[in-house]
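*Asks:* Starting from these lines, generate the structure:
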Amino acid sequence: MALSLLVLTDFFQAANRALDYATSLAAPLGARLVLLHVRGSAGPAADALTNLSPDAVGLALNCLADELPVPVVAEVGRGPLPPVVADALRRHHPALVVLGRSDAAEASVADTALALLRESPYPLLMVPGNAPATPPQRILLAIDGEPFTLGAHAGTARRLLNSLHAQLTLLHCTLVPASEEALAAAEDSVLRTGLMIDLPPVRSRSVVAPHPAAAILAAAQPTEFDAVVLVARRRSFWGQLFHRSVTAQVLQRCPLPVLVLPASE
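*Replies:* So this is what the prediction gives:
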């Protein structure tokens, strides 16, 4: 079955940059794009064409789709963003959800991403406004040292990394110094997911930091990496303290595209 990428658009510059980035990923994946514009939502995905009829918005969306060099399905949804996206996920089963982040609205876009993760825990790619529209070749995978699985999304995550054939660097973020055995166990947990299959030799780093988000952001330098992958556990974006989570902080501030992979409980 061919893969698809669900791309959210509001016709603003950040969304267009995310669409360009998704298009660059679709080619090596052999994937199609599902271009979704949601009318009547709030926040960074709010309708940019409020005064136009649904037909006019649909026409604008189709014109945008016609300019792309990959297969595209264009849709217009109405209502709050999370349930509309959840419905699209059920119908299209994409490999991941893609949305753009502008510097002017970084906090609100991070909130939008967390709302989507709460409604439908699904791989989510946040693309900052200055990201080049080229597939990443140097990927930083941040892990906390605890075992994890990716459940139903493991296969598509492996397919994405394998198709890119990128250089993967594991960043072990721990609150206290970890033993060699603990670091080996952390790397083994990644190995068991299959994410490292058929990739170039994986590199590894270890950092002790009281604030893991700050450590990840410090490591995620555009001179060294093209993208960041986070394994987000339920406690990272659920509950009253979700706004303090590592996931939220990295999504809000990272200068690189960030792919969030929800861990399976």
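*Asks:* Only C-alpha atoms from now on, for both contacts and neighbour counts.
*Replies:* Will do.
*Asks:* longest single helix anywhere in the chain?
*Replies:* Secondary structure of the chain per DSSP state H: the longest helix is helix 13-29.
*Asks:* Show me which residues of stretch 59-75 are buried.
*Replies:* Buried residues in stretch 59-75, counting neighbours by 16 or more other C-alpha atoms under 10 Å, are found at 61-62, 64-65, 71-72, 74-75.
*Asks:* same deal with stretch 230-249?
*Replies:* 230-234, 236-237, 242-243, 245-249.
*Asks:* Need the contact partners of it.
*Replies:* Residues external to stretch 230-249 that are found in contact with it (C-alpha atoms under 8 Å, 6 or more residues apart in numbering): 110-111, 114, 117-118, 141-143, 212-213, 258-265.
*Asks:* and if you look at stretch 161-173?
*Replies:* Taking C-alpha under 8 Å, 6+ apart as the rule, stretch 161-173 contacts 28-29, 135-145, 183, 186-187, 195-209, 212, 215-216.
*Asks:* What segments of this structure are strands?
*Replies:* With DSSP state E, the ranges of strands along the chain come out as 4-8, 32-39, 72-78, 96-101, 124-128, 138-143, 167-174, 203-208, 227-232, 258-262.
*Asks:* just checking, what packs against the second one?
*Replies:* By that I understand strand 32-39. Packed against strand 32-39 by the contact rule (3 or more C-alpha pairs under 8 Å, 6 or more residues apart in numbering; DSSP states H and E) you find strand 4-8, helix 13-29, helix 54-66, strand 72-78.
*Asks:* and this one, so I can compare the two:
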Amino acid sequence: MATSLLILTDFFQAADAALNYATNLAAPLEARLVLLHVRRDSVLDPEMFTGQLSNLSREAIHLALSSLARDLSVPVVAEVGHGRVAFAVADAVSRHHPALVVLGRPDLTSTPDELVTTTSLDILRTAPYPMLVVPHTVRNSALPRRVLLATDGEEFTLGQFAGTARRLLNALRAELTLLRVVPQETPEADTAALDAVLRTGLTADLSTVHTRTVTAEQPAEGILQLAPEYDLVVLIARRRSFLGQLFHRSVTADIIRRSSVPVLVLPAQE
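*Replies:* Presented below is the predicted three-dimensional model:
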């Protein structure tokens, strides 16, 4: 089966940024794009409170999807889902088996944390899958050349997603830096982080792998401190990091919400 990237679109600015980014990413992966727009017309939809829902008619949605597809330089199919986004994404994933789910992060600066339910968390909870979140501020959709992979130094495996992650890193031919954030710097920090990742095979075919250790009380702060120096941040998300009741309490969520560069979330298998 050909590789595909599943792109969520609501025709807003953030979705356009994600689509541009994914289109460039599709070339080295030799992937097609699957455009998914989800009609969310329930008054119980949490994002009704954030103003992030499109109220286009069915005809307008199909016209907008057709227009997007015509302008793309890679193979593309378009679909319309219904109901909760997470369930529509889970259904599309089961049929298309994409390498990644890609979505844009809208401007949330004026939205209270209590109302930021976030589509990304809902998807991770419902159907954990490799996810690329592109901030609405990203203007440069060039392929990432400097990649920062944050790790806690503990053992992990990516299970069924290991092949996808390895293929993506190889296709990008990027310079990879492994980061560990510790409360107090120790000589063993870099070695522990490197060994944990090496055992997964993620770096097997990469020619350049660096390690860095940052001292910070909160892991998210250390990662966000270095993120602007890189083109892409990769997070190994353990289930405990996205199954919490409140999204804004998890490190994964904090970085997704605040990072100025795209964030690739790889769910660990535990």
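*Asks:* care to give me the TM-score?
*Replies:* Scored by TM-score structural alignment, normalised by the length of the first structure, the superposition of the two chains gives a TM-score of 0.92; 260 aligned residues with a C-alpha RMSD of 1.9 Å.
*Asks:* picking that back up, columns distance to Met126 of the first structure on top of the helices and strands packed on strand 32-39 of the first structure, output as TSV?
*Replies:* As requested, those are arranged in TSV below (distance: least, C-alpha to C-alpha, whole Å):
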stretch	distance to Met126 of the first structure
strand 4-8	10
helix 13-29	8
helix 54-66	20
strand 72-78	20
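*Asks:* Check these for me and report the most buried one.
*Replies:* strand 4-8 (a mean of 25; mean count of other C-alpha atoms under 10 Å).
*Asks:* now that one, how far from the centre of its chain.
*Replies:* On the basis of C-alpha atoms, centre = their mean, to the nearest Å, strand 4-8 of the first structure sits 11 Å off its chain's mean C-alpha point.
*Asks:* post-alignment, that strand versus the second structure, mean distance?
*Replies:* Superposing on the second structure and averaging over aligned pairs (mean C-alpha distance after the TM-score superposition for the first structure), strand 4-8 of the first structure comes out at 0.5 Å.
*Asks:* Would you mind checking the contacts of stretch 230-249 of the first structure for buried ones?
*Replies:* Counted by 16+ other C-alpha under 10 Å, the contacts of stretch 230-249 of the first structure give 110-111, 114, 117-118, 141-143, 212-213, 258-264 as buried.
*Asks:* who does the longest helix of the first structure touch, helix- and strand-wise?
*Replies:* Helix 13-29 of the first structure sits against strand 4-8, strand 32-39, strand 96-101, strand 124-128, helix 154-164, with contacts defined as 3+ C-alpha pairs under 8 Å, 6+ apart.
*Asks:* That helix versus helix 154-164: what angle between them?
*Replies:* If you take axes from the mean of the first three to the mean of the last three C-alpha atoms, to 10 degrees, helix 13-29 of the first structure sits at 80 degrees to helix 154-164.
*Asks:* so helix 13-29 of the first structure versus strand 72-78, what angle?
*Replies:* Interaxial angle, helix 13-29 of the first structure versus strand 72-78 (the same axes, to 10 degrees): 140 degrees.
*Asks:* after superposition, how close is helix 13-29 of the first structure to the second structure?
*Replies:* Mean deviation for helix 13-29 of the first structure: 0.5 Å (mean C-alpha distance after the TM-score superposition for the first structure).
*Asks:* From the rest of the structure, what touches that helix?
*Replies:* For helix 13-29 of the first structure, contacts defined as C-alpha under 8 Å, 6+ apart pick out 3-5, 7-9, 32-33, 68-70, 98-102, 126-135, 159-160, 163-164.
*Asks:* now that helix, how far from the chain's geometric center?
*Replies:* Taking C-alpha atoms, centre = their mean, the mean C-alpha location of helix 13-29 of the first structure is offset from the chain mean by 12 Å.
*Asks:* ok, now stretch 61-70 of the first structure?
*Replies:* That offset, for stretch 61-70 of the first structure, works out to 22 Å (C-alpha atoms, centre = their mean).
*Asks:* what range in the second structure does that stretch sit on?
*Replies:* Mapping stretch 61-70 of the first structure onto the second structure (TM-score structural alignment) gives residues 65-74.
*Asks:* got it, and stretch 133-153 of the first structure?
*Replies:* Against the second structure, stretch 133-153 of the first structure falls on residues 141-161 (TM-score structural alignment).
*Asks:* Look at the matching stretch and report the distance between its end residues.
*Replies:* By C-alpha to C-alpha, to the nearest Å, the extent of stretch 141-161 of the second structure from end to end equals 24 Å.
*Asks:* Report the buried residues of that stretch.
*Replies:* Quick answer for stretch 141-161 of the second structure (16+ other C-alpha under 10 Å): 141, 143-144, 146-153, 156-158, 161.
*Asks:* quick one: which of those is nearest to Ser57 of the second structure?
*Replies:* If you rank these by distance to Ser57 of the second structure using C-alpha to C-alpha, Ser141 comes first, at 29.9 Å.
*Asks:* Next one: the closest one from Asn20 of the second structure, what distance?
*Replies:* Counting by C-alpha to C-alpha, the separation of Ser141 of the second structure from Asn20 of the second structure is 6 Å.
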